[in-house]
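[1] Test case, fold it:
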Amino acid sequence: MLSVLTRLSQPLLLALEPETAHALTLRALEFGIYPHERGAGERALEISLWGETFPNPVGVAAGFDKDARVVDAVLGLGCGFAEVGTTTPRPQAGNPAPRVFRLARHGAVINRLGFNNGGHEAARARLARRTTEGIVGVNIGANKESPDRIADYVAGLEAFYDVARYFTVNISSPNTPGLRDLQAPEALGALLGRLMAARAARVAAGAAPRPIVVKLAPDLSDAALEATVETLVRQGVDGIAVSNTTLDRAGLTDPVAQEAGGLSGRPLFHRATVMLARVYQASGGTVPLIGIGGIDSPEAALAKMEAGATLMQLYTGLIYEGPGLIGRIKSHLAQVCRERRLTSIRELVGTRAAEWAAKTI
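    Predicted coordinates:
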């Protein structure tokens, strides 16, 4: 019954203003109004990574649950992991509304939210109250007016260390002025140096080492991408997320296409997947990648893994396709494993990276 209601509600949500629809979705999830996954998952979809066993490689990207309100609902929908945030040390309202725009004809969204969230303290309290299992990562960022943005990232790692299973360092949002400058090798090295030192201090005190993932923008030039990946590998990051939203608007005909902000959804798929494959090649396949951008079908999810992703995250695809997309992706990936006689979905990772990396963006 809930799955039927979910399908019926999708057109209604799309008729509402985007932030209103998002708020209603979060409230429904908080009240448990969503189709719960039943039964054991497919063994072939399990991913062993960072000392964890992910039930499947599908997650929901940061931005959906900024304040850790619906972590268990996301997992209950059938995701193999959840990621909250982006969180900043102090609460901030973000940019003025309207700041989210749907481009329905393109299966896309433009947002210029600006890290709107309730701050570390509120999100940490919610995560600390959890009593259920499941892998939850925290996406950390910096306040817009911070005098020391690197200190904000360190504060995020410190605040959530005992309640997060991994951290994603968001230095690629286009909606905080100057934030993407942290992707430059010198600044990135300084940021990671302080984060790694903070983690090392925790480990020395007896804590488990939490993986650190860095999320990149899809608008880096080939030269900048190569230098950035070299820095990430040298610093020993545990993962790279590819990618955040894009500023590119090529080929869009929707009247709101020129709104400022980051573009997500189907038009981002090609750019983000080519970049994913290039990062896979540049890192020699030694760093696990999270594929993000334009996953709105089972076929798109498969392409991400073949291009180099070990894990993947959805968001805009769920807006247009609904939560049933999660199950459809998992069913398709499991079927591919059976057809290709694979014992693990991980055998697909990077099998077409060379082909994707050679494509033109």
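
[2] C-alpha from now on. contacts and neighbour counts both.
    Noted.

[3] what's stretch 321-337 in contact with?
    Surrounding stretch 321-337, the residues in contact under the criterion C-alpha atoms under 8 Å, 6 or more residues apart in numbering are 6-7, 10, 42, 44-45, 56, 58, 77-79, 296-299, 301-302, 317-318, 343-345.

[4] Can you give me the neighbour number for the residue nearest to Pro211 when sequence neighbours are not counted?
    Leaving aside its sequence neighbours, Pro211 sits nearest to Tyr166 (C-alpha to C-alpha, 6 or more residues apart in numbering; 4.8 Å). As a burial measure, Tyr166 scores 22 neighbours (other C-alpha atoms under 10 Å).

[5] ok, Tyr166 - contacts?
    The neighbourhood of Tyr166, defined by C-alpha under 8 Å, 6+ apart, consists of 136-138, 210-213.

[6] Could you tell me which of those residues belong to strands?
    136-138, 212-213 (DSSP state E).

[7] ok, and what's touching the longest strand anywhere in the chain?
    Criterion DSSP E: the longest strand present in the chain is strand 81-87. Applying C-alpha under 8 Å, 6+ apart, the contact partners of strand 81-87 are 54-68, 71, 74-75, 115, 117-120, 123, 134-142, 156, 170.

[8] Name the next helix or strand following it along the chain.
    Past strand 81-87, heading to the C-terminal end, the next element that is a helix or strand (DSSP states H and E) is strand 100-103.

[9] so what does that following strand touch, helix or strand wise?
    If contacts are counted by 3 or more C-alpha pairs under 8 Å, 6 or more residues apart in numbering; DSSP states H and E, strand 100-103 sits against helix 18-30, strand 108-111.

[10] Buried ones in stretch 345-361, by neighbour count?
    Within stretch 345-361, the residues that qualify as buried by neighbour count (16 or more other C-alpha atoms under 10 Å) are 345-346, 348-354, 356-357.

[11] Can you name the residues in contact with that stretch?
    44-47, 270-271, 273-278, 280-281, 285, 305-310, 333-334, 337.

[12] let's go with 7 Å and repeat that
    44-45, 47, 271, 274-275, 277-278, 305-310, 337 (C-alpha atoms under 7 Å, 6 or more residues apart in numbering).

[13] now for the residues you listed, which pair is the farthest apart?
    Set against one another by C-alpha to C-alpha, these have their most distant pair in Ala44 and Arg271, with a gap of 28.6 Å.

[14] here's the other one to compare against:
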Amino acid sequence: MIGLAIAGGAYVSTADEAKFCGWLFKSTQLVNPLFALLDAEFAHRLAVTAASHGFVPREKRPDPSVLGLEIWGRKFTNPIGLAAGFDKNAEAVEGLLGMGFGFVEVGSVTPLPQEGNPKPRIFRLREHGAVINRCGFNSEGIVVVAKRLGAQHGKRKMEETSSSTSPTTSDVKQGGKAGPGILGVNLGKNKISEDATADYVQGVHTLSQYADYLVINVSSPNTPGLRKLQGRKQLKDLVKKVQAARDEMQWAEDGPPPLLVKIAPDLSKQDLEDIAAVALALRLDGLIISNTTISRPSPADTHPLAQEAGGLSGKPLFDLSTNVLREMYILTRGKIPLIGCGGVSSGEDAYKKIRSGATLVQLYTAFAYGGPALIPRIKAELAECLERDGFKSVQEAVGADFK
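    You can find the predicted model right below:
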């Protein structure tokens, strides 16, 4: 059905490109019921394959100017990003960015390939807009991901060279290292590894040259012992060594990629205070709040699949993750950029995250349920929220609930 829609685009007059683009995104909603009939992991695999081959709509319309912002010296056309976990192996970066995300985060990537936990390991709680997963860092490994990102990086460089010498392509949209839009690379550790720091350092050495920002994932609930790295001493030691590994590399004028840490929503007040102290002391570039939860917030707790082991994502996670976001914004005194993640399914949700202290916002589960049509809708709704309350930019609204 997507193929027919795309083929139709070659036939239909493109005099009104914006209208046709909107129709193309809306037409993808016809496919969603078919994906719902498939096994969750197979459907996910099919979606990644479709995006990797360009069988997804491409956003041709410019983002509303109110959504643009600059952070870490990088320009985002909008603050809506795709969280890590969807494109674990960097197979579909170009297709995903082309759909209109302001940024896409790939991974988590582990040094060595690993299968992850036994299947089935993804469970839909559809009526609650939630998912439970216990994938366990299934990854093709650093070498494979580096080859993919390297090829894409080389292609991007060739396009930049061509555009700089050709007057007909001078209006090429400039973005990050992966092309239009910003690319984040999320780093994980192997399950059997006894030296977590060495795994993250290896990730930095191999993949940082292709990343607009890097993420240390210490918060997945599906790798034994991983969340212990969020402790004050463990986190401080880890971040210092990873920062040193990044800084010892040779960088061009734009410098090394920012380094972020992704934390869990299931932390105590003391845990959050410790993480904030480490982040401020080491001048961490940012925090992602949050990963999935091992709790089962209402109403998901009553679902027959609620007892399945793993992390829960989606709508029931929204309040929990947003409360942690608020707490961390206060603890870091607004000095560290925060990415709000967890339960976002509308522009109003994204706006609440931003007012609670998030500079950028990520989603995943809502995208898995809603498909490509969700992206332009969320951006339009967020722009309406900002304009409704008199904000001229996203950055003006960051942390507005505390000002």
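
[15] Map Glu158 of the first structure onto the second structure.
    With the correspondence set by TM-score structural alignment, Glu158 of the first structure lines up against His205 in the second structure.

[16] ditto for Arg7 of the first structure
    Taking TM-score structural alignment as the criterion, the aligned counterpart of Arg7 of the first structure in the second structure is Gln29.

[17] Pretty sure its match sits in a helix.
    Yes. If the criterion is DSSP: H, G, I helix; E, B strand; the rest coil, then Gln29 of the second structure is within a helix.

[18] How much space separates it from Ala5 of the second structure?
    With distances defined as C-alpha to C-alpha, to the nearest Å, the gap from Gln29 of the second structure to Ala5 of the second structure amounts to 12 Å.

[19] Find residues that contact each of those two.
    With C-alpha under 7 Å, 6+ apart, Gln29 of the second structure and Ala5 have no common neighbours.

[20] related to what we said a few turns ago, looking at the contacts of stretch 345-361 of the first structure, which one is closest to Ile292 of the first structure?
    Using C-alpha to C-alpha as the measure, the one of the contacts of stretch 345-361 of the first structure that approaches Ile292 of the first structure most closely is Ala309, at 8.8 Å.

[21] re earlier: which one of the buried residues of stretch 345-361 of the first structure is nearest to Gly107 of the first structure?
    Gly107 of the first structure has its nearest neighbour among those in Trp356, at 21.9 Å by C-alpha to C-alpha.

[22] For the closest one, pull up the helix or strand it's in.
    Remark: Trp356 of the first structure resides in helix 353-357, with elements defined by DSSP H and E.

[23] Repeat that for Leu157 of the first structure.
    Going by DSSP H and E, Leu157 of the first structure is part of helix 149-160.

[24] between the helix or strand just after that helix and strand 81-87, how big is the angle?
    Per DSSP H and E, helix 149-160 of the first structure leads on to strand 166-170 as the next helix or strand towards the C-terminus. Between strand 166-170 of the first structure and strand 81-87, the angle formed by their directions is 40 degrees, by axes from the mean of the first three to the mean of the last three C-alpha atoms, to 10 degrees.

[25] what about the residue mapped onto Val93 of the second structure from the first structure, how many residues close to it?
    By TM-score structural alignment, Val93 of the second structure lines up with Val71 in the first structure. Using other C-alpha under 10 Å, Val71 of the first structure has 25 other residues around it.

[26] Excluding sequence neighbours, find me the nearest residue to Val71 of the first structure.
    In this structure, Val71 of the first structure finds its nearest non-sequential neighbour in Ala82, 6.3 Å apart by C-alpha to C-alpha, 6+ apart.

[27] how much space between the one you found and Asp296 of the first structure?
    Look at Ala82 of the first structure and Asp296 of the first structure: by C-alpha to C-alpha, they are 18 Å apart.

[28] Ile135 of the first structure too?
    23 Å.

[29] ok, the two, which is more surrounded?
    For Ile135 of the first structure against Asp296, the residue with the higher neighbour count under other C-alpha under 10 Å is Asp296, and the figures read 24 against 21.

[30] which ones are touching the spatially most central residue of the second structure?
    Residue closest to the average C-alpha location in the second structure (C-alpha atoms, centre = their mean): Ala83, at 2.2 Å. By C-alpha under 7 Å, 6+ apart, the residues touching Ala83 of the second structure are 104-105, 362-364.

[31] returning to that earlier point: take the contacts of stretch 321-337 of the first structure and keep only those in strands.
    For the contacts of stretch 321-337 of the first structure, the ones inside strands are Val58, with DSSP E as the criterion.

[32] Please, a PyMOL command that selects the buried ones among the contacts of stretch 321-337 of the first structure?
    Filtering the contacts of stretch 321-337 of the first structure down to the buried ones (16+ other C-alpha under 10 Å) takes a single PyMOL command:
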select buried, resi 6+10+44+45+56+58+77+78+79+296+297+298+301+302+317+318+344+345
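
[33] so which of the contacts of Tyr166 of the first structure persist in the second structure?
    Using both residues aligned by TM-score structural alignment, their matches' C-alpha atoms under 8 Å as the contact test, the members of those still in contact in the second structure are 136-138, 210-213.
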